[in-house]
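*Asks:* predicted structure and sequence below. I'll ask about it afterward.
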Amino acid sequence: IGDSHDPMVLAVPGDIGQPGVGRRLVDATLERFGRVDTIVNNAGIFVAKPFTEYTDEDYDAVTGVNQRGFFELTRAGIAAIESHGEGGHVVTISTSLVDHANSQVPSVLASLTKGGLNAATKALAVEYGSRGIRANAVALGIIRTPMHAPETLGFLSALHPIGHLGDIDDVVNAVLYLEQAGFVTGEVLHVDGGQSAGH
């Protein structure tokens, strides 16, 4: 991540899947801004392969980013939130493939890791609710980003009952809703064009 000229943005280079990086992000945030109020676990790796074709390297990469990154950043972040005693929020980005596997998108490692994060979200909500810390997740369908080649967009759109991809604003709006929804915790909010309902 490059450096930003916006004083309200702090860019910290690092691979979130590597030990110590999550803690470093929180330490840098505390140094610059003095506190942590909300954690958004957005980093993720998605590798679609038949299960028996996954390599040990695929496993290490996906679990490193999707799970170690979540674990280290959230552990350090919740400790920082607790230190100011005014409560806070953890939002984790997940996938609807956890709820509705798709034979056209073989992705067991996504289900393995993100399914664990959905369960961890509920566990955190219960563990920290009495301390004013909420935990929620946003389970996504396919979002239009530069990672998707233009020639795949028709196929990807057809994977959603609604018939088109989501936009980044759809994700942002879901996170902002959860940020403001003080009575919502332990929720996995599906922003997926109906994928989790079936197809």
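*Replies:* Here it is on my side, so go on.
*Asks:* from here on, contacts and neighbour counts on C-alpha atoms
*Replies:* OK.
*Asks:* need the three-state assignment for residue 39.
*Replies:* The three-state label for residue 39, taken from DSSP: H, G, I helix; E, B strand; the rest coil, comes out as strand.
*Asks:* now do the contacts for the residue nearest to it when sequence neighbours are not counted.
*Replies:* For residue 39, the nearest residue in space outside its immediate sequence neighbours is residue 90; the separation is 4.8 Å by C-alpha to C-alpha, 6 or more residues apart in numbering. Contact analysis of residue 90 by C-alpha atoms under 8 Å, 6 or more residues apart in numbering lists 38-41, 74, 133-136.
*Asks:* if we go to 10 Å?
*Replies:* Applying C-alpha atoms under 10 Å, 6 or more residues apart in numbering, we find residue 90 in contact with 37-41, 74, 77-78, 81, 121, 124-125, 133-137, 178-179, 185.
*Asks:* before we move on, what about residue 13?
*Replies:* Taking C-alpha under 10 Å, 6+ apart as the definition of contact, the neighbours of residue 13 are 1-3, 21, 24-25.
*Asks:* how many neighbours does residue 147 have?
*Replies:* A count of neighbours around residue 147, defined by other C-alpha atoms under 10 Å, yields 7.
*Asks:* for residue 120, same thing?
*Replies:* Residue 120 is surrounded by 19 other residues when neighbours are defined as other C-alpha under 10 Å.
*Asks:* what strand or helix carries it?
*Replies:* For residue 120, the element it lies in under DSSP states H and E is helix 108-128.
*Asks:* mind listing what's buried in that helix?
*Replies:* Of the residues in helix 108-128, those buried by neighbour count under the rule 16 or more other C-alpha atoms under 10 Å are 108-111, 113-115, 117-118, 120-122, 124-126, 128.
*Asks:* next one: stretch 20-29
*Replies:* Within stretch 20-29, the residues that count as buried by 16+ other C-alpha under 10 Å are 21-27, 29.
*Asks:* below is structure B, check it against A:
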Amino acid sequence: MVTGASSGIGLEVARYFLDRGDHVVINSQTESKLKEVYKELGAGENLVFLAGNVADKSTGEALAKIALEKFGSIDVLVNNAGIYDNKPFLEVTEEYLDQFLTTNLKGTFFTTQAVIPQMQKQKDGVVINVGTPLVYHAIAQSPSTAPISSKGAIHALTLQLAAEFGKDNIRVNTVAPGLIRTPMHDETIDNNAGMHLINRIGEPEEIAQMIHAIAKNKLISGAIINVDGGMGAGHSL
């Protein structure tokens, strides 16, 4: 199951799993875009889509239900749906903060809550959240306290869930991407290549590779894994 799958990282994660023979349930909020992606990915029997806002608890429940109906199990959940924006701290309103807490944190929290019972029955499953190196690596020129607060909560949630459900053989991890070439950024993103030690912007496929590797490696749990070209360690300025 991949949320936020209509573009960028989520789309490439869905494609990567499909190309390797997995069954995939894709989700995003806008049904028209999701239908286009469904067709782009081949509209095969191993792919199903369900539109809905992950901030609504019922969306996660519907995703779990359709995965079980179509494919019989829930093995991997990728909580990719999320929003990001810059705004100086002193300009952040309650309404502005709430949109990040609702989409990023609540969306991840309740979609995960919807799949855990089935994973407990299976005694197997993995949840992979999408965080950011900016939780531990603040940048003065990128004032983003609202989204980063929500992502920091996701990092903390990852560790707590890994601890609580390790006994059920359920693994929970977070992948923290650096600057990735997605529709979230415009064509000037390459001007920021020096944020990465390798001095280039990342590609969505590189995040998909890591998410797939974590899904298949049964020993990785409670990990926050940066896939950020070295940004967490330093910069090439």
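*Replies:* Sure, I can see it. Computed from a predicted structure; not experimentally measured.
*Asks:* TM-score of the superposed pair?
*Replies:* Comparing the chains after superposition, counting by TM-score structural alignment, normalised by the length of the first structure, produces a TM-score of 0.93; 197 aligned residues with a C-alpha RMSD of 1.4 Å.
*Asks:* from residue 232 of the second structure, how far out is the spatially most central residue of the second structure?
*Replies:* In the second structure, the C-alpha nearest the mean C-alpha coordinate belongs to residue 80, at 2.1 Å (C-alpha atoms, centre = their mean). Between residue 80 of the second structure and residue 232 of the second structure the distance is 20 Å, computed by C-alpha to C-alpha, to the nearest Å.
*Asks:* now do residue 198 of the second structure
*Replies:* Shown here: residue 198 of the second structure relative to residue 232 of the second structure, a distance of 12 Å by C-alpha to C-alpha.
*Asks:* higher neighbour count, the two?
*Replies:* Applying other C-alpha under 10 Å to residue 198 of the second structure and residue 232 shows that residue 232 carries more neighbours, namely 21 against 16.
*Asks:* show me what the more buried one lines up with in the first structure.
*Replies:* Alignment note (TM-score structural alignment): residue 232 of the second structure maps to residue 196 of the first structure.
*Asks:* residue 112 of the second structure too?
*Replies:* Using TM-score structural alignment as the criterion, residue 112 of the second structure maps onto residue 74 of the first structure.
*Asks:* go on, residue 95 of the second structure?
*Replies:* In the first structure, the residue equivalent to residue 95 of the second structure is residue 57, according to TM-score structural alignment.
*Asks:* what helix or strand is its match located in?
*Replies:* Applying DSSP H and E, one finds residue 57 of the first structure within helix 56-63.
*Asks:* mean shift between that helix and the second structure?
*Replies:* Using mean C-alpha distance after the TM-score superposition for the first structure, helix 56-63 of the first structure ends up 1.9 Å from its aligned counterpart in the second structure, as a mean over the superposed pairs.
*Asks:* list the buried residues in the next helix or strand after that helix.
*Replies:* Moving toward the C-terminus from helix 56-63 of the first structure, the next helix or strand (DSSP H and E) is helix 69-84. For helix 69-84 of the first structure, the buried set under the neighbour-count rule, 16+ other C-alpha under 10 Å, comprises 69-74, 76-78, 80-82.
*Asks:* pretty sure residue 53 of the second structure sits in a strand.
*Replies:* No: in this structure, residue 53 of the second structure is coil, not part of a strand, as judged by three-state DSSP.
*Asks:* quick check: it touching residue 108?
*Replies:* No: contact criterion C-alpha atoms under 10 Å: residue 53 of the second structure and residue 108 do not qualify, at 11.1 Å.
*Asks:* report the contact partners of the corresponding residue of the first structure for residue 152 of the second structure.
*Replies:* Following TM-score structural alignment, the counterpart assigned to residue 152 of the second structure within the first structure is residue 115. Under the criterion of C-alpha under 10 Å, 6+ apart, the contact list for residue 115 of the first structure reads 94-99, 109, 121, 139.
*Asks:* kindly report the same for residue 98 of the second structure.
*Replies:* Shown here is residue 98 of the second structure, whose contacts under the criterion C-alpha under 10 Å, 6+ apart are 104-105, 146-147, 150.
*Asks:* just put these in CSV and tack on distance to residue 90 of the second structure.
*Replies:* Putting these into CSV (distance: C-alpha to C-alpha, whole Å) gives the following:
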residue, distance to residue 90 of the second structure
104, 21
105, 22
146, 11
147, 14
150, 17
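*Asks:* closest to residue 91 of the second structure among the residues you listed?
*Replies:* Taking C-alpha to C-alpha as the measure, residue 91 of the second structure sits nearest to residue 146 out of the contacts of residue 98 of the second structure, at 10.4 Å.
*Asks:* which residue is the nearest non-sequential neighbour of that closest one?
*Replies:* Beyond its immediate neighbours in the sequence, the residue positioned closest to residue 146 of the second structure (C-alpha to C-alpha, 6+ apart) is residue 97, lying 5.3 Å away.
*Asks:* contacting residues for the one you found?
*Replies:* Remark: with contacts taken as C-alpha under 10 Å, 6+ apart, residue 97 of the second structure is in contact with 145-147, 149-150.
*Asks:* for those, name the two members farthest from one another.
*Replies:* Going by C-alpha to C-alpha, the two entries of the contacts of residue 97 of the second structure that are most distant from one another are 145 and 150, at 8.7 Å.
*Asks:* grab the longest strand from the second structure for me.
*Replies:* Determined from DSSP state E, the single longest strand within the second structure is strand 170-177.
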